[in-house]
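Novice: compute the structure for the input listed below.
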Amino acid sequence: MTTLEDPTNATRATPTITPKAATLHIGSSTLISAPAAKVWSTLTDTSTWPAWNSFVPRVTIRSQPSNTTTPNDITNDPSPTLQKGTRFIFHVRMDPTSTSTKPQAATDVYGLVTECAAPNAETGDIGRIVWTVDPDAPGAMPQSLLKAERVHEVTAVEGGTEVRNWEAQVGWLV
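Specialist: A predicted model of the protein is given here:
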């Protein structure tokens, strides 16, 4: 399997925040023994998240772009699949490794998908999804106080898939 070149992704910009401008910059990389298409499908289908994502075990889709989605046939809820223009709420568990038996309150984070392109095995294109704090969400704070942007890239490599993600934050509250 391939070796990770920059596992922290500390030198990567988000679409609107450079590493130099970021007050906070975090990231990680991992290799997964599965095809890129399967990894992409799992990442973008939020209905799968409770099975693998302890940090964000639940997502509420607030709205989908009207021209690109089909509602869930049974509940008429928006599709659980992230795509460009999806507005969502991540119900975040701030301490996903806690061993406490007490229920952990979720912190709601309102977001907006600003880029979304699936990996393409034929062309070798990487998959890339970007989301940011939704500036139009109820109770949203001005971006001068907090602007956060996260990038995930999914790349087919020998023996599986490399997943890189990084987030940059700027603003007075960071």
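
Novice: from here on, contacts and neighbour counts on C-alpha atoms
Specialist: Will do.

Novice: this structure: strands as residue ranges?
Specialist: Along the chain, the segments classed as strands by DSSP state E run 24-32, 58-63, 87-92, 107-117, 127-133, 147-157, 160-170.

Novice: to compare against the first, here's the next sequence to fold:
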Amino acid sequence: MTSPSLKNDNSVKSNLTPPIPTPHWGSQSGASFTVRATTTISARPQSVLDALLNTSSWPEWNNFVPRASLTNPPKDSNNPTRLLPGTKFTEHVDMAGRGRSTIVKMKLLMTVLDEMNEPGKNGFKVVWLGKGYPDWALRSERVHEIYEEDGGGGTVYDVYETFSGPLAWAVKFFVGGTLVKRFGQWNGELKEFVEGKC
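Specialist: So this is what the prediction gives:
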């Protein structure tokens, strides 16, 4: 696994924002906040998508979530560790970002893998839903947009997760700042990994 050497990586922007609507939950009035991180990767969108979806590569680069366990590996794939829509999986999360101890296990469901052909966004959209809590208590949805950079020759990787429900305030209060750091770390380490493969 790569060492987390991204403390001064100015190519990654990561912050808390007002709630961003998501495909499943839309723009709920009860949404609390969004964690968002963006970077540009010197590679094609397909290479970024492949690294994101191939969970067997996560231990090589991902110190925030160094492992994922697939509950129902896809039956129609040559790679049983590759995420596809309908896949239920558990992220083994290290909130310290050192790729060592698992502090949190987060249950998720991948719901979307679509091509994007919007003005200025030619690439892919991946979405997964948080399934660790009842929907009435905490709702989370993570959206990954991977698209060609306008005129730059690289790929924009923009990931955001919107939280809502009565427990969202607690997530923001207790770990909001940590999530900003870890989302930025995820982006920076994915960038480093993909660019190292090119």
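
Novice: now the TM-score, please.
Specialist: Here the superposed chains carry a TM-score of 0.75, computed using TM-score structural alignment, normalised by the length of structure 1; 150 aligned residues with a CA RMSD of 2.6 Å.

Novice: quick revisit: to Ile17 of structure 1, which of the strands of structure 1 lies closest?
Specialist: The closest of the strands of structure 1 to Ile17 of structure 1 is strand 160-170. By CA to CA, the value is 6.5 Å.

Novice: could you tell me where the closest one falls in structure 2?
Specialist: In the comparison with structure 2, strand 160-170 of structure 1 aligns to the range 154-164 (TM-score structural alignment).

Novice: so where's the longest helix in structure 1?
Specialist: helix 36-44 (DSSP state H).

Novice: read off where that one ends up in structure 2.
Specialist: Aligning helix 36-44 of structure 1 against structure 2 (TM-score structural alignment) gives residues 45-53.

Novice: tell me the buried residues in that stretch?
Specialist: Neighbour counts using 16 or more other CA atoms under 10 Å place Pro45, Ser47, Val48, Leu49, Ala51, Leu52, Leu53 of stretch 45-53 of structure 2 among the buried residues.

Novice: wait, the second one touches Glu195, no?
Specialist: In other words, Ser47 of structure 2. No: look at Ser47 of structure 2 against Glu195 with CA atoms under 8 Å: they stay out of range, at 9.2 Å.

Novice: joint contacts of the two?
Specialist: Common neighbours of Ser47 of structure 2 and Glu195, using CA atoms under 8 Å, 6 or more residues apart in numbering, do not exist here.

Novice: so who does Gly165 of structure 2 touch?
Specialist: Gly30, Ala31, Ser32, Asp135, Trp136, Ala137, Leu138, Arg139.

Novice: and the fifth one? What does it align with in structure 1?
Specialist: Spelled out, it's Trp136 of structure 2. Aligned by TM-score structural alignment, Trp136 of structure 2 pairs with Ser144 of structure 1.

Novice: and for its match, the neighbour number?
Specialist: 10 (other CA atoms under 10 Å).

Novice: any idea what sits nearest it, other than its immediate chain neighbours?
Specialist: Spatial nearest neighbour of Ser144 of structure 1, excluding adjacent residues (CA to CA, 6 or more residues apart in numbering): Gly171 at 5.1 Å.

Novice: once you drop chain neighbours, what's closest to Val113 of structure 1?
Specialist: Distances taken as CA to CA, 6+ apart place Trp131 nearest to Val113 of structure 1, at 4.2 Å, with adjacent residues excluded.

Novice: distance check, the closest residue to Trp169 of structure 2 other than its chain neighbours against Ser140 of structure 2.
Specialist: Residue nearest to Trp169 of structure 2 in three dimensions, not counting chain neighbours: Ser32, with 6.7 Å by CA to CA, 6+ apart. Ser32 of structure 2 is 10 Å from Ser140 of structure 2, where distance means CA to CA, to the nearest Å.

Novice: what's the burial count for the closest residue to Phe163 of structure 2 other than its chain neighbours?
Specialist: Counting by CA to CA, 6+ apart, Phe163 of structure 2 lies nearest to Ser140, which is 4.5 Å off, once chain neighbours are set aside. Residues near Ser140 of structure 2, counting by other CA under 10 Å, number 24.

Novice: wait, Ser140 of structure 2 sits on Thr162?
Specialist: Yes: using CA under 8 Å, Ser140 of structure 2 is in contact with Thr162, at 5.6 Å.

Novice: I'd say Thr162 of structure 2 and Leu138 touch.
Specialist: No: with contact defined as CA under 8 Å, Thr162 of structure 2 does not count as touching Leu138 (10.5 Å).

Novice: mind checking which of those two has more residues around it?
Specialist: Thr162 (26 against 20).

Novice: list the buried ones in the lengthiest helix in structure 2?
Specialist: Criterion DSSP H: the longest helix present in structure 2 is helix 168-197. Residues 168-169, 171-172, 176, 179-194 are the ones in helix 168-197 of structure 2 that count as buried (16+ other CA under 10 Å).
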